[in-house]
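Student: Task: produce atomic coordinates for the following.
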Amino acid sequence: SLLDLPDELLVRIFDFVAQRLSIADEEDGGSYPRLVTGYMLVCQRIYTLCRYRLFRDVDLPEDPEQMTAALARIVFRPDIAQQITRLAFHTTKNNPLEHSMLSLSPNVTELDLRAPALYPALSKSLTSLKHLHTLAIALPDGEYEGLDFIHYIDLQLDAPMVRHLTIELPGSGGHETLGLIVTGAERLETLEMRLEGQVDLDEATPWLSLRSLTIRGQSGITDVNEFVDSLEEACRSAKSDEQGPSTLPQRHLALDLPIAVSGASNREFDESNAIKLFELLGDEALGKLEELDLRFFYNPLRSLEGRVPSVRVLRLHNISLERNPYAGEDRNTLYRFLTIFTNLKRLELDPQNTGPCWPAAVGSSLLCAIRHPEFFALLHVLQSTTKITEVRLRPFRTKIELRWTREEGGQEWQCERYKFDEV
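Tutor: Take a look at the predicted model:
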């Protein structure tokens, strides 16, 4: 019988159940509700042991009826609401139970919110979350007709402890600047903007306090040139007040923008956008960077040589070791690109496919050389020409990570495998 097991083993079993439900939810596109209240009602003993674990991370279902039922269950049990530390709900309705739930959940530290509009009742509810330090706001596109967008969230008044903010901006609907969504962002340390259209960074961008800046372009961005031009114009006015990107004290920068195509027939890629974004930062800000995330790698970025001496971690997404005439990338281009970062210690690679050049399992150096000669050649070049001591590879569409490490100045690489949730 399950109840014959010791307490420690029961806790581990229910930790595993919660983890598997979380993974299933992601694989099913969020359709599987992670609010597993049924498991808590098995018996008083299991409830006492596991309630603090299963309700730390709550993602409410998107279906309005299921969400209302889940909200009612939480509101009916305030002791459950007090255990929640991360809460996510995605709704297009102004459900009054949402505000009741937020007022009963004072220990929430991370809030992931998707709503068609920002309304005063929501801001008032945020004031009850005294420990909230991470806030994500997504404003879905195509749901704005007839809605009022005048209200915004004042972080200083509504959520003064928030230091990490993620904003997903639509391609239409009036939300074109950060200042139309939040104000009082002077204390932010990390800012991530997920853009689906032409969006400007305005005076609300807290350049002087940011430690981490992430700009991600979604598939809806069709003209990256216009976005970069608008960003340049917004930053130029900020620089005139010496409060622009060049004064950033940041340590982490992620630029994940689609590569612009200058011609549909010849498929020539315009790489000047990435260069322009770096130029906006200036040498002072670039010299402070410790972590850098990029989509693809660019040969023209050799102009950064000598300007990024502090970068220790480099992450490259959607890359390939095979010849790509469209993006102008191959192994030799990558080798030249890595020479820019003279003090790099860790390289993280996110492949764009499951090609034969990428290992998918732990193996010896000999096995890697036989089965994946391109990747083995990369390790050899890194060992002989760089200071990199760790290479992390996340195989395409898997939940594992392979890590190759070596001693400082060593020649032998050792490989280990990690689960995605352990990374």
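
Student: only C-alpha atoms for contact and neighbour calcs from this point on.
Tutor: OK.

Student: Going along the chain, name the strands of the stretch 1-150 of the chain.
Tutor: 57-59, 86-90, 110-114, 134-138 (DSSP state E, counting those that start in this stretch).

Student: Could you look over those strands and pick the most buried one?
Tutor: strand 57-59 (a mean of 21; mean count of other C-alpha atoms under 10 Å).

Student: Run through the neighbouring helices and strands of that one.
Tutor: strand 86-90 (3 or more C-alpha pairs under 8 Å, 6 or more residues apart in numbering; DSSP states H and E).

Student: So which elements touch the strand it packs on?
Tutor: Using 3+ C-alpha pairs under 8 Å, 6+ apart, strand 86-90 is in contact with strand 57-59, strand 110-114.

Student: want to put them side by side, so please do this one too:
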Amino acid sequence: MAPSPTPLRAVVIGGGIGGLTAAVALHQSGWQVTVLERAHSLAPVGAAISLAPNSLRALDVVGLGDDIRALAAWQGDGGLRTPGGRWLSRTSATAAAERFGGPLVLLHRATLVEALAARLPEGCVRTSAAATLADPGDADRPARVTTPGGGWEADLVVAADGVNSAVRRTLFPDHPGPEYAGFTTWRVVVPVPGVPFASHETWGRGRIWGTHPLKDGRVYAYAAAVTPAGQHARDDEKAELVRLFGDWHAPIPAVLAAARPEDVLRHDVHHIAEPLPAYHRGRVALVGDAAHAMAPTLGQGGNQAVEDAVVLALTLPGSAGTGGSLVVADLAAYTAARLPRTTAIARQAVKVARLNMMRNRVGRATRDAVIAALSKAGPALFLRGFDGIADWRPPGPPYASERTPAGKQ
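Tutor: Purely as a prediction, here's the structure:
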């Protein structure tokens, strides 16, 4: 009897959403996977994530789509408002689900991370393991990754180490890397009992605020403002939010009142303005923010990381379990599949940021008038902005979202 082929080894650097999705997808394809996370645990920073139909279909590939739909809040009708509370536009959850083949959902990042990690074998994830790419390898030799506790040779390294990716700098030392997008963000997840509201995003002068309900009864709120890089509140970030948004429409004051200073997270936004020449080199593939960090104005950063991870695994279907070396051409196919799409979405996110963070009074008045006029023509006009994004489908058979009636939970 011939011996069973030795499974190929993949080392994933980074235990966030993109890295864990890649680990799950590769494990299900027969790879032996190790995830190296520098933090002491997989618990992500306390904020929520919205998943659009495109990433939910990618999660369907690894059998997690329906689980996430069940755990998440399906976003209902909402819209865009002015700081005084006037509705500029209304959005229809049913129309969006019908157009894109499924709902937009919202859940805490920790919930998604836990669901992904549960699909991996025990001992697969190693925390407190700061990893360094020592050698990207090539078609004739494996890649090498080192940590303070030891090293690994790998047929594939997946770099999911974020916007400040050290692996990206190693692979592309001449690339300028991420740059400041011109604004900072705040996020908070808190219970706000007895305060009814509709999901909304509100655009002001160089500032935006969004409020959305989570399935567990808590509220996810986010804010952004144009400000120089590296600044912080003179007292605490809650007080800064009160100064910037405390006189905006309900339920914003109630959310602020419910939040403690320690509940508020603040991060400057950095993005990769100049696309990388490729998302791979040697036996190393970049996924998520390491490859294409983008402004959050389309809500697609995490969604594209999930897409990357699943497409990477689908690009290598015949490699795992063959006992042969990884064909570097497979990673070239991954770049070809992902770089044009993510570059276009990142550029669109920049355009949206310029629109919703506008400071000029005349420009804002014109913008609001145009939005209100388009809204009267029907929600489909606004949904067109997500054509080619939310309707993306991975290669393969129909997935759960295509079998689930639109708008039904």
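
Student: Need the TM-score between these chains.
Tutor: The TM-score (TM-score structural alignment, normalised by the length of the second structure) is 0.22; 152 aligned residues with a C-alpha RMSD of 7.1 Å.

Student: rewinding a little: of all the helices and strands packed on strand 86-90 of the first structure, which one comes closest to Phe269 of the first structure?
Tutor: Phe269 of the first structure lies closest to strand 110-114 among these, at 34.0 Å (C-alpha to C-alpha).

Student: hang on, the earlier thing: format the helices and strands packed on strand 86-90 of the first structure as a markdown table; extra columns: distance to Ser272 of the first structure.
Tutor: Converted to a markdown table, these look like this (distance: least, C-alpha to C-alpha, whole Å):
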| stretch | distance to Ser272 of the first structure |
| --- | --- |
| strand 57-59 | 40 |
| strand 110-114 | 34 |
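
Student: Doesn't His267 of the second structure belong to a strand?
Tutor: Yes: counting by DSSP: H, G, I helix; E, B strand; the rest coil, His267 of the second structure is part of a strand.

Student: Might one say that it is in contact with Thr185?
Tutor: Yes: here His267 of the second structure reaches Thr185: they are 5.4 Å apart, a contact under C-alpha atoms under 8 Å.

Student: out of these two, which sits in the busier spot?
Tutor: More crowded of His267 of the second structure and Thr185, by other C-alpha atoms under 10 Å: Thr185, with 19 against 15.

Student: Tell me which stretches of the second structure form helices.
Tutor: Taking DSSP state H to define them, one finds helices in the second structure at 17-28, 53-61, 65-71, 93-100, 109-117, 166-171, 237-245, 252-258, 289-292, 301-315, 328-356, 361-376, 380-383, 400-403.

Student: and of those helices, who's closest to Ile208 of the second structure?
Tutor: Nearest to Ile208 of the second structure, of the helices of the second structure and by C-alpha to C-alpha, is helix 328-356 at 7.1 Å.

Student: list the helices and strands that closest one packs on?
Tutor: With 3+ C-alpha pairs under 8 Å, 6+ apart as the test, helix 328-356 of the second structure has strand 280-281, helix 289-292, helix 301-315 packed against it.

Student: Minimum distance to Ala58 of the second structure: which of those has it?
Tutor: helix 301-315 (5.8 Å).

Student: Direction-wise, compare that closest one with helix 53-61 and give the angle.
Tutor: 40 degrees (axes from the mean of the first three to the mean of the last three C-alpha atoms, to 10 degrees).

Student: before we move on, back to that, mean neighbour count for the helices of the second structure - can I get that in TSV?
Tutor: What follows is those, written out as TSV (neighbours: other C-alpha atoms under 10 Å):
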stretch	mean neighbour count
helix 17-28	27
helix 53-61	26
helix 65-71	17
helix 93-100	20
helix 109-117	19
helix 166-171	20
helix 237-245	17
helix 252-258	17
helix 289-292	27
helix 301-315	25
helix 328-356	18
helix 361-376	14
helix 380-383	15
helix 400-403	16
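
Student: can you put those in CSV and add distance to Glu201 of the second structure?
Tutor: Output for the helices of the second structure, formatted as CSV (distance: least, C-alpha to C-alpha, whole Å):
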stretch, distance to Glu201 of the second structure
helix 17-28, 25
helix 53-61, 20
helix 65-71, 22
helix 93-100, 15
helix 109-117, 20
helix 166-171, 34
helix 237-245, 13
helix 252-258, 11
helix 289-292, 24
helix 301-315, 18
helix 328-356, 10
helix 361-376, 13
helix 380-383, 14
helix 400-403, 26
